[in-house]
Structure formats: C-alpha cells, structure tokens
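A.B. asks: Sequence and predicted model, in that order:
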Amino acid sequence: MIMASPAESLLQHRSFVAFWLARTCSSFGFQMLSIIVGWQIYAITGKAFYLGLIGLVQFLPSVTLALWAGHIADQRDRRRIVFFSQLVEWLAIVALTLLTLLHHNDVWTILALVFVLSVAKVMEAPAMQSMLPALVPPRLLARATAASAVGGQAAMIMGPALGGLLYVAGAQVVYMVTGLLYLLSIVMVSRLRYEQTPPPRTPATLSTLFAGVRFIRERPDVLGVISLDLFAVLLGGATALLPIYAHDILHTGPLGLGLLRAAPAVGALLVGFWLSHRALERHVGMIMFICVAGFGAATLLFALSTWFWLSMLALFATGGFDMVSMVIRGALVQLDTPDEMRGRVNAVNSIFINTSNQLGEFESGMLAAWLGVVPAAAIGGIGTLVVVGLWMHWFPGLRRRQRLENEVA
C-alpha cells in the first residue's frame, strides 16, 4: 500500500538537498561527457574499434576495483572519498578541455584520461551510495531514494541531448560545461554535514574484500532483492533490440527510435517523482514482486506489439514498474545493511547491476540471432514472470515483508 506522505519534507534536510544537487550535477556532467567523448574520438579516427575501447576502459575498472572501492568506503570517511574522487574526475575533464583547445587530437591520451576518470568514478560510487541513509531518517529513505533516482533519470534523458546541442559550438564548450557541473557537485559535497564513525582500519584481504558477498548470502531478504534484480534485468533486456523493432516491425525512423529509447526513462522519471512525494507504508515485499511482474508483462506486450504507440506505452510501463521495484530494493538493502558494511554491499550490488545490464543486452542479441527478434523479446518477458514466481516461493520472508524499516536482520 502506498500512503500519502507525512508533513515532513525532504527539503527540510539540507544535507540531503546538497547530496541531491551534487549527484544530479555530476550525473548530468557524466552523461554529457559519455556521448561527447565518443563523438570526438570517432571524428578523429573514423573507426568503430576506438569506440569499443571507450567501453573497455570504462568496464575494466568497474569489475576489477569495485570490491576494493567498497572496502575503502567502509574504512575511510565517505564524504572525503566522494570529494577527492570527484576532484580527480574534474581534473581529468580540465585536461580533456585543454587537449581540445590546443588541438592535441591524440586518441590514446584521451582514452587514458577516460580511464583515470573511470577509476575515480568506481572509487566514488560505493561511498556515494552508502551516504544516503545517514542524511535522512529511515522513514524517508524510500522517498529520498526515489528523489535521487529522479535526478539520475533526468540526466539520462536530457544530458546527451544537451551535450549534443552544445557540441555545435565545439567539443571544448561541452567539456567546459561538464567541468562546471562537476565543480558545482564538488562544492555541494564539501557542504555536506555527514557523520560517520568508521570501524578500526584493517588491511584489504580476501576476507575483507568479500565480506559484502558473505553478508548478502547470509541475509535472505538482501539476497532475494539483489538476485531478483540481477535476473530480471538479465532477462528483460529487450531495449537492446529497439533498432530492429523500430526498423523492421514498427516501421519507423530515427525519430521513432529516439522516442522508443526515451519511453522507459520518461516512465521511470514520472513514477520516481511521484514516489518522492509518497511513503511506502505496507506490503512492500508484494508491491515489489507485483512491479517486477508488471515489468515482465510489459516487456512481453512490447515483444508482441506491432503498433508504435502500444509499444511506446509498454516501454513507458517498463520504466515505471522498474522504478517502483528499484526504490524498494534500494531502500531495503540500505536499511538491512549495517553502516559499517554498506560500502562493500553496495559495491557487490553495483557489480551485479552493471554485469546484468551488459549481459542482458548480450543475451537478447544472441537469442534474437538464433530465434528471431520477437521470440527473443517474448522469452525475456516470460522469463521475468517465471523468476518472480520462483523468488516468491524461495524467499517467503521477502514476500511477506510489510515495511522497509524496523525489520533489520
């Protein structure tokens, strides 16, 4: 049950407002940067190979350093980790700006700076994610999670478009605006009032690095929500097939493809905005399962649709359903995890999310090559529904979960 929110507002918590502004500014900057680097490198080389290298230099740090980043987030002051990580990212952006202004079009130098930026981003992520529960009371965490997600979705929708618009004036203009957004984020982080009592510092060993994995395995509710997210995203990667659907099934052009790509993010944005003003009071476990099932059903509807606007509606619904379940999953994991473990647990969770997104697109592409595009997308939707049924049976405590807070294992 989703009840009306209490009188207390998120705006009353100044540290959360600063956190939200910092995260939104850096998200906008990163989305603009991601698309502009690709355009610039392709303009220099004209070869798709180098576009693949951009993905590689971003992917490698996320896999190899995530567990260590989680360990550091639990051992050091998280605000300082975020501050210095974003400072390194800002310096990398300044360097990219100078290279562009000086017409130093060396692809390997650009890739090296993207790698540095990616390493800093990986170090920042677990610390940033782990800070949120300390900035608002537990009763407001779901709403705060939704509000934070709204900023991220807005950046995903408008960031690339804004970057492309500014690129008309030159790549250096985009880098300058991106640098300004990161500088604003750094200022907001420096103004955060964040209190953390780190545990005694311990060296990074296999035991400490994999402590997050052990914690998740020993907590049924946490294991349930993280693994549900993993398999639902893995099976529901139909968006990777959008170019084929747009061209061969819905018979639309680049504009139609752009609208189809935007539909899930718009659905998530609107539902996230609504959730940021509503409290999840009861039956959160069933609401989560129903929304993941809704995501699977909407994916199946999209798979079978031959009407453009019905496909748009289905994709819009996938974004909305996913936002509700994501808010519940995110808040539940944070509240069920002790503060001294949040960095490592969030690091493991981020690995699962990143790999499931990438493998989900790979799985959809392979199935489409073997079986055809419609059966591949339909199998993804049906598979998600099957996973929901299995998880409801295997995790009965999660199914019966009533509230997000006060049920900490």
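C.D. replies: Yes, it's here.
A.B. asks: Please make it C-alpha for all contacts and neighbour counts, starting now.
C.D. replies: Will do.
A.B. asks: ok, which stretches of the stretch 201-350 of the chain are strands?
C.D. replies: 278-280 (DSSP state E, counting those that start in this stretch).
A.B. asks: what's the strand or helix carrying Leu96 in contact with?
C.D. replies: Per DSSP states H and E, Leu96 falls inside helix 78-101. Residues from elsewhere that reach helix 78-101, judged by Cα atoms under 8 Å, 6 or more residues apart in numbering: 73, 105, 110, 113-114, 116-117, 120-121, 123-125, 127-128, 130-131, 171-172, 175-176, 178-179, 182-183, 185-186, 189-190, 192, 194, 196.
A.B. asks: Separate out the buried members of the residues you listed.
C.D. replies: Among the contacts of helix 78-101, the ones that count as buried by 16 or more other Cα atoms under 10 Å are 73, 105, 110, 113-114, 116-117, 120-121, 123-125, 127-128, 130-131, 171-172, 175-176, 178-179, 182-183, 185-186, 189-190, 192, 194.
A.B. asks: ok, and here's another one to check against it:
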Amino acid sequence: MRLPEFRFLLMGRFVFIMALRMMGTLVGWWLYELTSDPLAMGLVGLAEAIPAIGLALYAGHVIDLSDKRKLLLRGVFSYLSCAFILLVLSYSFTHGSAKVIIVSGIYSVIFITGIVRSFTGPSFSAILAQIVPREMLANATTWNQGTWLTASVTGHATAGFLIAGFQTTGTLIVICSLIFIGLILLTRLLPKPPATIAGKQKTWESVQEGLNFVFKTKEVLGALTLDLFAVLFGGAVAMVPVFAKEVLKVGPIGFGWLNAAADIGAICIVLLLTFFPMKKAQGKKLFYAVGGFGACIVVFALSRTFYLSFIALLLSGMLDGVSVVVRGTILQLKTPDDMRGRVMSVNSMFINSSNEIGQFESGVAARLMGLVPSVVFGGCMTILIVTTTWFKSPALRKMEY
C-alpha cells in the first residue's frame, strides 16, 4: 500500500467493481419484475458470456501488445456509456414504453458489456505485475482479490437498499456516478507499455502460445478446470431473485443481502488470508474448499428460512474465497510477464464460462427441473466434479507455493 500506483489501482477498481455489481444486481431484479421468468435472468448470463468468451483469446493477444493503462481506461469508459444507456431505458419504462423494447434493450447492452469485459477484466489482472515488484506479487494478489470482493459485497448490498429507496432510475444514476469516479482514479496510473514480445508474430501464433502454456502447466490447468465446472453447476446466485421472491418471501433489501452473502463470506476469508496466508498444502485446501462450496449450495436450495439461506451462502462465499486466492496466486506466480494478457484472458474465458454460462444453465435447469431440484442437482454435481478431479489431477492436489 506504500506504492502510490497500487493504491490508485485498488481504489479505482473498488469503485468500478462496486458499480458493476450494483448493475448486475439491478438488472437481475429489473428483468424478473418485467418478465416474472427465471429463464430471463439465465439469458442475461448467456448474452454476456457469448462475446466475452468468443473474444477472450484475441483480447489476450491485444492486451500483450498494448499499453495496458490506455486499454483499461477505454474499457471503463465503455462501461460508463453502457450504464448511461440503461439509465435512458429505465426512464423510458417509467413513461409507459413497451416492456419488450426495454427487455431487448437490456439484453443488447449486456451483450456490449460482454465485448468490453473480454478486454477490461484481463487488463486489471495483467497490469498488477507491472505495478508491484515480483517479491510482493503474492501478497498484492491477495489484497487485489480482497478489494474486488469487498467492492462486490458493497455493490450487491447497496443495490438492494438503493432499489428499495430510489427505484431503478435512481440506482442507475448512482452507478453511472461511481463508474465515472473509478475512471478518474485510474487515470492516475502511469503508462504501461507492452512487455517484449515477438513483433512479427501472427495473431493465431500468439494466441496458440498462450493456450499451450496453460495446457502444459498442469497446476494452472487443474485450478481453472476445477473452478469452471464447479461454478458452472454450483452457482446458485443467478436464482437468488427467485428464491427471495417465491421461496423466502423477502423484498429488495432481503434480496440484496442474500445476493451479497457469498461475497461477505469471501471477503472475510480473504482478509484473514491477507494477514495469515496459507503456508502449505494449498492444493488440497483448494479441493476441500470447492467440495464444501457444493455442500453449502445444497443446504441453500433446501432451506425455507431467510437466516439459514443467508448462512449457507455466507459459508459458500468463504469457501469460494479460498479458491479465488489459491487460483489467483497460482496464475500470477506461474505466468511470464510477456504472456500475462493471453494467460489472464484464458483465465477470464474460464471464469466467464463458469459464471455466465452457469447462470444460463441455472435458468434452463430451473425451467426444466423446478427451482429447488435444479439447485440441489448443481450442488451435488459440484461435489462429484471435485471428487473426480482429486484423482485426475495429482499435480494440483500436491501443489504448494
């Protein structure tokens, strides 16, 4: 924290991520109020995941060849523009515009944010190593993850209160203001020219080099794969608005706290790990954490009381926080400087697959199987995947750093 650039990066990222989490919470609530259909929220994930995953590998190549500060600022400004479009749509809806136009507009904006995210997300991770000396990188990664999670929980919880007090339009005004503040803070970073890379290397050759590194580094591949399939099946967050309204019978404030519960747990554990880092057996602890995460999802699905549901999501967030720290540290320590954009983009592709496509899977499963059975099924599949990966990936199981 003594490094000025690191402080500006953390502050700018905090405000920016808080705004994005508020936007995600708002869009889920807004769409469910417009459509009363769980699948509509699943389609939000698909709308963002398609461009984010489709452009991820190319984005990594561009990031490695670009000034990361400039690319980051362009991405944040693009998010600000998307939030402003949503603000205009919310104002139109209050004056009686057709719901189908508003819903189509929301999906279009989310699709655009998926394009922007494919460049912006990896840029935040790649720029970290150009700001912090390598000997501080592991600790800085934990601080960085803690900042992200703190912003996430703040955004989720605050959005619930803002929706209750100021409705959709007022909440979007706050979101636009926060993104603008984040943009101003990030302008304080110094230029970050690309690391040395073969100047005449073709795009596909560059992309292939990044993919080869990930697939040859077994610890990286194992951690990404475990996260991909565990969150793909075990992510219950997409269905929280439905549980809040239909099962637990709580309003926007209760919904906001349920949506924030996992992030509250995650930030608690990340803060603990910041001061008391794991010293050994990080690989095994990763498996235990993801398995416990799946069990918590099952408990959440079967719960009929608000407090038990909140505790189940809180514990799932704590266990997921362990996974986030271990995976993030492995990536930062194992990746060469001239490949950070490409490797972080592959990581982003895995995360987008697990979160956004997982959101779509949750919506489809809820439609086909019913709300509660679909979430129980997802939690059980997570436990099965952890068990299978335990035997299939001994390198990750034995990994220490």
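C.D. replies: Here it is on my side, so go on. Computed from a prediction, not measured in an experiment: that's the story for all the values here.
A.B. asks: Need the TM-score between these chains.
C.D. replies: Laid over one another, the chains give 0.80 as their TM-score (TM-score structural alignment, normalised by the length of structure 2), with 387 aligned residues with a Cα RMSD of 3.9 Å.
A.B. asks: The residue lying closest to Tyr58 of structure 2 once chain neighbours are set aside: how many residues sit nearby?
C.D. replies: Closest residue to Tyr58 of structure 2 apart from its sequence neighbours, by Cα to Cα, 6 or more residues apart in numbering: Val207 at 6.8 Å. Neighbour count for Val207 of structure 2, taken as other Cα atoms under 10 Å: 23.
A.B. asks: Mind telling me what Val207 of structure 2 corresponds to in structure 1?
C.D. replies: Using TM-score structural alignment, the partner of Val207 of structure 2 in structure 1 is Leu209.
A.B. asks: So what's the residue count around Val82 of structure 1?
C.D. replies: Val82 of structure 1: 26 neighbours (other Cα under 10 Å).
A.B. asks: just the one 10 residues further on next, same as before
C.D. replies: Around Ala92 of structure 1 sit 22 other residues, with neighbours defined as other Cα under 10 Å.
A.B. asks: quick one: it and Leu111 of structure 1, what's the gap?
C.D. replies: Per Cα to Cα, to the nearest Å, Ala92 of structure 1 is found 11 Å from Leu111 of structure 1.
A.B. asks: what do you get for Gln129 of structure 1?
C.D. replies: 27 Å.
A.B. asks: Please apply the same query to Ser62 of structure 1.
C.D. replies: 16 Å.
A.B. asks: Just give the closest residue to Glu219 of structure 2, not the sequence neighbours.
C.D. replies: Leu396 (4.8 Å).
A.B. asks: which residue sits farthest out from the middle of structure 1?
C.D. replies: Going by Cα atoms, centre = their mean, the residue of structure 1 most distant from its centre is Leu102, 34.4 Å out.
A.B. asks: tell me the contacts of that residue?
C.D. replies: When the contact criterion is Cα under 8 Å, 6+ apart, Leu102 of structure 1 has no partners at all.
A.B. asks: quick one: it from Leu51 of structure 1, how far?
C.D. replies: Taking Cα to Cα, one finds Leu102 of structure 1 at 22 Å from Leu51 of structure 1.
A.B. asks: Helix or strand: which one has the nearest residue to Gly256 of structure 2 once chain neighbours are set aside?
C.D. replies: Leaving out its chain neighbours, the residue that sits closest to Gly256 of structure 2 by Cα to Cα, 6+ apart is Gly160, at 4.1 Å. Assessed by DSSP H and E, Gly160 of structure 2 sits inside helix 137-186.
A.B. asks: Can you find the partner of the residue nearest to Glu219 of structure 2 in structure 1?
C.D. replies: Leu396 of structure 2 maps onto Leu398 of structure 1 when the alignment is built from TM-score structural alignment.
A.B. asks: Can you tell me how far the residue nearest to Ala211 of structure 1 when sequence neighbours are not counted is from Val63 of structure 1?
C.D. replies: Nearest residue to Ala211 of structure 1, sequence neighbours excluded (Cα to Cα, 6+ apart): Arg344, at 7.0 Å. Relative to Val63 of structure 1, Arg344 of structure 1 is positioned 14 Å away (Cα to Cα).
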